[in-house]
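Q: Coordinates only, no sequence provided:
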């Protein structure tokens, strides 16, 4: 028996860094949603008690440094699973891109093992177990448009998905370490998007109003250090995007378009500038 799970990419429509906590981490407030660019996991039980991860990506470790491996260890311990597990990962989401690929892979592993072994774990159960793996994993377990707070462990699904539209994702040829970005942040210089206004616009299904409130506190640091990220955003807007914003700590920038023709025009305009360009749809809950 095998279980197949999709692991969709996440995007940040809004990301606000509120303050630095006493534990040294930063308090966040974000609006996240998911798109139909996805990794695929094939999960199979083994007769021998071992963990085997295989992937088509040469960039990913397949040992304990891998989020899938860590998730399997956590689930085996929490639910006393004695069987071994093999995971074949078909990687489609760019690595270290601000799209939560590794986190979504971990979330898909939680869901897949829950199904495979009929554990009857709730989303809340899995979220509690997922916190040590990464801040985006709790959101990816829910996988629907949500307000996300704290370190990422507080997930409040919104009453509606974000209004349906086309999303152009563009990743320049560089990778960004999220911990390093947060370590270098100057809180006094940050832009703070209006997360409440963004949330209200989504819940009212007002696409135009939503586009007016996209924002990311981390843009100022990443764009200053990597000017190509700013160039991508400006080109998207010049080519007619309804709105554009950096996802996560970058370097991927996303553009929203109501019309597919305009999304394709933006993608074509940027393909000569960056190799990794995707035109995708938003996912409905």
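A: Sure, I can see it. All values reported here derive from a predicted model rather than from experimental measurement. Numbering: from 1, shown residues only.

Q: contacts and neighbour counts: CA atoms only from here.
A: OK.

Q: Near the residue lying closest to residue 63 once chain neighbours are set aside, how many other residues are there?
A: Spatial nearest neighbour of residue 63, excluding adjacent residues (Cα to Cα, 6 or more residues apart in numbering): residue 69 at 6.4 Å. Residue 69 has 21 neighbouring residues, counting by other Cα atoms under 10 Å.

Q: got another, please set it beside the one above:
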């Protein structure tokens, strides 16, 4: 069985308060985009569960990968047989695109379907949330306002269907802990759902990502990407999440890959 986990971008990101538990309350809109990994499961040939990764190289112990954590969580509950798991990685990590969370959420959903597990949609989302605050978003996989630590979701009415999106990932990752350490929580004057109800051409002045000020100071090359996208005619450009990927929304297709040598550049068309 094969599925294709997709990435997300953030439409705005306000860091509104620091919590007593050390986490931060945020407000953002998660929006799915058609940049996809490929994830396949088949019965194991070796008698043990193994994760095989191609595409973008991922360092570290495969057992710590969220895909394996998703499998182990259901294996312990339902006595699942061993599997060979194949991941072709196309969504860059350390980019603010939610690729690891998407892989984990799709893995849970695929296991439910493949093994016909008696799990409701609510239980599936609860299992996903145990792996990461944003994992349940990829179960719903349509635009949602995220609040709290990014785990409280409400529907929003926003469509970018037909917009061309260019995503630029520089050869640097921004650790989430580093990004949070340098921000000052502030209650926004305008809420994101109110801003995104306006035309995209009006977002530039009001729809902000609070991580940009500190990340751009530490990584001026990321700031330069955003400036270049605007110079090339983007209606709106922003860093996604805590970075380091930056996206631009264009009404027409643009061939600007040559402007970003050494960077990963992806372009597609918004589908929702």
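A: All right, it came through fine. In this text, all values refer to a predicted model and were calculated from it rather than measured experimentally.

Q: counterpart of the residue nearest to residue 63 of the first structure in the second structure?
A: Taking TM-score structural alignment, the alignment pairs residue 69 of the first structure with residue 68 from the second structure.

Q: In which helix or strand does that match reside?
A: Using DSSP states H and E, residue 68 of the second structure falls within helix 66-78.

Q: Tell me the helices and strands packed up against that helix.
A: helix 99-114 (3 or more Cα pairs under 8 Å, 6 or more residues apart in numbering; DSSP states H and E).

Q: residue ranges of the helices in the stretch 101-250 of the first structure, please?
A: Here the stretch 101-250 of the first structure has its helices, by DSSP state H, counting those that start in this stretch, at 101-116, 123-130, 137-142, 178-184, 195-203, 207-211, 219-225, 227-238.

Q: what's the mean deviation for the longest one versus the second structure?
A: Yep, that's helix 101-116 of the first structure we're talking about. Once fitted to the second structure, helix 101-116 of the first structure is off its aligned match by 0.9 Å on average (mean Cα distance after the TM-score superposition for the first structure).

Q: do the last one as well
A: Taken against the second structure, helix 227-238 of the first structure registers an average deviation of 0.7 Å after superposition, with mean Cα distance after the TM-score superposition for the first structure.

Q: Identify the residue range in the second structure corresponding to that helix.
A: Matched against the second structure by TM-score structural alignment, helix 227-238 of the first structure falls on residues 220-231.

Q: cool, and the second one?
A: Residues 121-128 of the second structure are matched to helix 123-130 of the first structure when aligned by TM-score structural alignment.

Q: gap between the matching stretch and the chain center?
A: 18 Å (Cα atoms, centre = their mean, to the nearest Å).

Q: now what about it, what contacts it?
A: The contact list for stretch 121-128 of the second structure (Cα atoms under 8 Å, 6 or more residues apart in numbering) reads 70, 104-105, 108-109, 135-136, 139.

Q: Repeat that for stretch 71-91 of the second structure.
A: For stretch 71-91 of the second structure, contacts defined as Cα under 8 Å, 6+ apart pick out 6-7, 35-45, 47-57, 97, 99, 107-108, 111, 117.

Q: Buried ones among these?
A: 6-7, 35-41, 49-51, 97, 99, 107-108, 111 (16 or more other Cα atoms under 10 Å).

Q: So which of those are in helices?
A: Among those, the members found in helices (DSSP state H) are 99, 107-108, 111.

Q: closest to residue 189 of the second structure among the residues you listed?
A: Closest approach between these and residue 189 of the second structure, by Cα to Cα: residue 99, at 30.7 Å.

Q: center of the second structure - which residue?
A: When Cα atoms, centre = their mean is applied to the second structure, the residue found nearest the centroid is residue 98 (2.3 Å).

Q: What is the equivalent residue in the first structure for that residue?
A: By TM-score structural alignment, residue 98 of the second structure lines up with residue 100.

Q: what's its match in contact with, if anything?
A: 9-11, 136.

Q: could you redo the last one with a cut-off of 7 Å?
A: 9-10, 136 (Cα atoms under 7 Å, 6 or more residues apart in numbering).

Q: Over in the second structure, see which of the residues you listed survive.
A: Here is what carries over to the second structure from the contacts of residue 100 of the first structure, by both residues aligned by TM-score structural alignment, their matches' Cα atoms under 7 Å: 9-10.

Q: Test my guess that residue 152 of the second structure contacts residue 137.
A: No - the pair residue 152 of the second structure / residue 137 is not scored as a contact, 9.6 Å apart, by Cα atoms under 7 Å.
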